[in-house]
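> no letters, just coordinates:
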């Protein structure tokens, strides 16, 4: 996730938006290669927004108690813009008061959010275990051993799954944003990766050296959390948000090698931002995540490329990807047009592009 230096991408839906009363549970197709609705087996292409914070950088949980009307307005606007999936990020510290004690008030608020999604006719990609604001991370959480931390994370997901199990608005559970397995023979010192602005998007799932391979550790962690979810929810899809350097290649690696860790995942997610002059390289990276399961580009934006190169990447990515999720921070096209900044102009241009080309994109994707 590159939200702090990233302008929100607003995308146009490539699938018909379902009325709230007609929201159907989403599942994997019979051939295992795409998404379909459960009852009618209609193709479903995830296309939408990361709705992680507002324009002031506040996380959703910082303002959903005091500014709910704004959230309702944002959901309505996201639907109007064409999103069929909204990615929501929730922090561990906001949902857990102790290793074994979920916060009931937070779970209830999450339930209200699902009701809003159902009324609006939008699916939720629910990403958990966030530690984006370091000040919100409980001291006791950082003091846990690897095993104890996994147990607390399992309690988190079990409580969330119990709350969400019956809602057709859940598209998927994303176990964590950009997890990494500790590397090296020395004890690690920080669960969080370097900050980007005031947020930490990369998180380690271990700090202790381990004789197992890093992919084996990642697979065991995924299995632990999937089992916790399945205690209450056998229906909704499960994934995890992987960094592009998860592939087993020379250089920096996360340990989450797609074909070695994904036995218990329903589909694959990657966060991929093409760079200037490197569209083909981005495509090769994307290809590495194509392992026979549906593949969603869960984060993308022309952060490091020109709009033209990003468009080229987006169109070419249809060869491997089955869904795309950009960014939305609560501003309309008219608001961007009224601002006289380069950032606003870029955002406005991209919004216009997606609105204009969405139907064509849909026809060529299906």
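Sure thing, it's come through. Note that the structure is predicted; figures quoted are calculated from it, not measured. Residues are numbered from 1 along each chain as shown.
> from now on I want contacts and neighbour counts done on CA atoms only, so please keep to that.
Noted.
> burial of residue 143, as a residue count?
Counted with other Cα atoms under 10 Å, the neighbours of residue 143 add up to 11.
> and the gap between it and residue 61?
Per Cα to Cα, to the nearest Å, residue 143 is found 24 Å from residue 61.
> presented hereafter is structure B, for comparison with structure A:
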């Protein structure tokens, strides 16, 4: 979700699109490719994980190629070992926007198909300037290409400044059709010196073997169709009346604004839960059910999106206590549909000893809630911003009455065009002549309904293998994206075919996602536009779909 500017999640969404391969390709820069080989080491072990690839800087061919491109191999690693070193002067054009100094080393990604892996290395920086886009900077990056999702990038992002040796890592899923794997070292859009050592790719898990699809799904008909909630602090009764008039029968209500420090946490939580009680009462009066979504998390996130929840136990303790408090207070409210424990989990590094990872933490919270509330559904989200890719490795959790949630903003070049400053809107550039249209060709691939279906296939496979219920908690396309109405219609058509419940992002939040605003481009910094004078095509799509919801009935107390 991206709220009205200032947009706290805009940087995180940019990182999300980079990690999923949907945003940045180095333009007009110097992409340097070393055709020499590195070391594949599939049989070696490190820290209990299988080391598949280790970059061998002692290889004379690798060293010669690096030095021929203006970088170095020096004996200045963390323990005096060999490391890669590159320097870009302050006045170099390589430090400019969209440029950089990157050297590529090929590896056989085909053998990693279907695996969950991590690329990691030790990184040191000296006077690395702040990059034009915060997902750039020093890079220890893995790249491969998929016929469905295109070029995929995985790196920590946002690495700049002067700092001692530290680990950079990024976890990612390798597509079943992955090809063209490279490890890229260097820097993008910044000056200074970077050193990188001990670069490797490790296999964390292999794709599970699914059982045969069930003969008959328990949840094969869509029951809930609705919205992400309006801005919570400004919710009025008319908003709920209007959502019901559109036909909505559910809302994913985001509990956001969590303070990073513990001292202000209780005051914040008390205020937000009082607002939630008001929302529940308004929803009940209008025949709407609510999913409560912990949208911004205790402790916040690192620059690569990693939740501090998976790094520090104090935030995990907060999370458990928060959900216990919510369950005790609201478990019997007739408008409550489900608990959505963590919004868009991301974990790019291993949790310290004694700290749960992203899934173990959700299971811990779910079991704590179940001790208080045995009936209200609990929603689980997957690592990687809750994208469909994460379902490739997912196994059902041993908790009763769980709904699995997915978010759909693919392809990001289409759904988010103009949302971030790098795409020109905030710079006053007219991007309409080069706007990305749906259906149409995006990165040399035709993107249409069948490609959307292919992208969502991991979720469908998981649903059919284990007979579970799916909720699409967010999907959208920015209002000025050409073909946005068709995109929404195609997404909804697939959701309905599969019997998935869904919530459109969003209703009366940021105008960029609003179906009540027209399709005109907006220049950031100018006044927010007014509602459209005529019903938009996107509104027509949503209203038609929501008309399938049953007429509202008086809410009944839970059994």
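Perfect, thanks for sending it. These figures come from a predicted structure and were not determined experimentally.
> how about the contacts made by residue 328 of structure 2?
Residues near residue 328 of structure 2 by Cα atoms under 8 Å, 6 or more residues apart in numbering: 372, 373.
> swap in residue 34 of structure 1?
28, 43, 44, 293, 294, 322.
> aligned counterpart of it in structure 2, please.
Under the alignment (TM-score structural alignment), residue 34 of structure 1 pairs with residue 219 in structure 2.
> on that earlier part again, please convert the contacts of residue 34 of structure 1 to JSON lines, extending it with secondary structure.
Formatted as JSON lines, those follow (DSSP: H, G, I helix; E, B strand; the rest coil):
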{"residue": "28", "secondary structure": "strand"}
{"residue": "43", "secondary structure": "strand"}
{"residue": "44", "secondary structure": "strand"}
{"residue": "293", "secondary structure": "coil"}
{"residue": "294", "secondary structure": "coil"}
{"residue": "322", "secondary structure": "coil"}
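> so which of these wins on neighbours?
That'd be residue 322 among those, by other Cα under 10 Å, with 23 neighbours.
> contact partners for that one?
Contact partners of residue 322 of structure 1, counting by Cα under 8 Å, 6+ apart, are 34, 35, 45, 46, 294, 295, 296, 297.
> filter the residues you listed down to the buried ones, ChimeraX style.
Burial among those is assessed by 16 or more other Cα atoms under 10 Å; the matching ChimeraX selection reads:
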select :34,35,45,46,294,295,296,297
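> and the aligned partner of residue 79 of structure 1 in structure 2, helix, strand or coil?
Residue mapping for residue 79 of structure 1 onto structure 2 gives residue 244, with TM-score structural alignment as the criterion. Secondary structure for residue 244 of structure 2, judged by three-state DSSP, is helix.
> circling back: SS state for the match of residue 34 of structure 1?
Assignment for residue 219 of structure 2 (three-state DSSP): coil.
> how big's the offset between the host helix or strand of residue 151 of structure 1 and structure 2?
For residue 151 of structure 1, the host element (DSSP states H and E) is helix 146-164. Compared with structure 2 after the fit, helix 146-164 of structure 1 shows a mean deviation of 1.1 Å (mean Cα distance after the TM-score superposition for structure 1).
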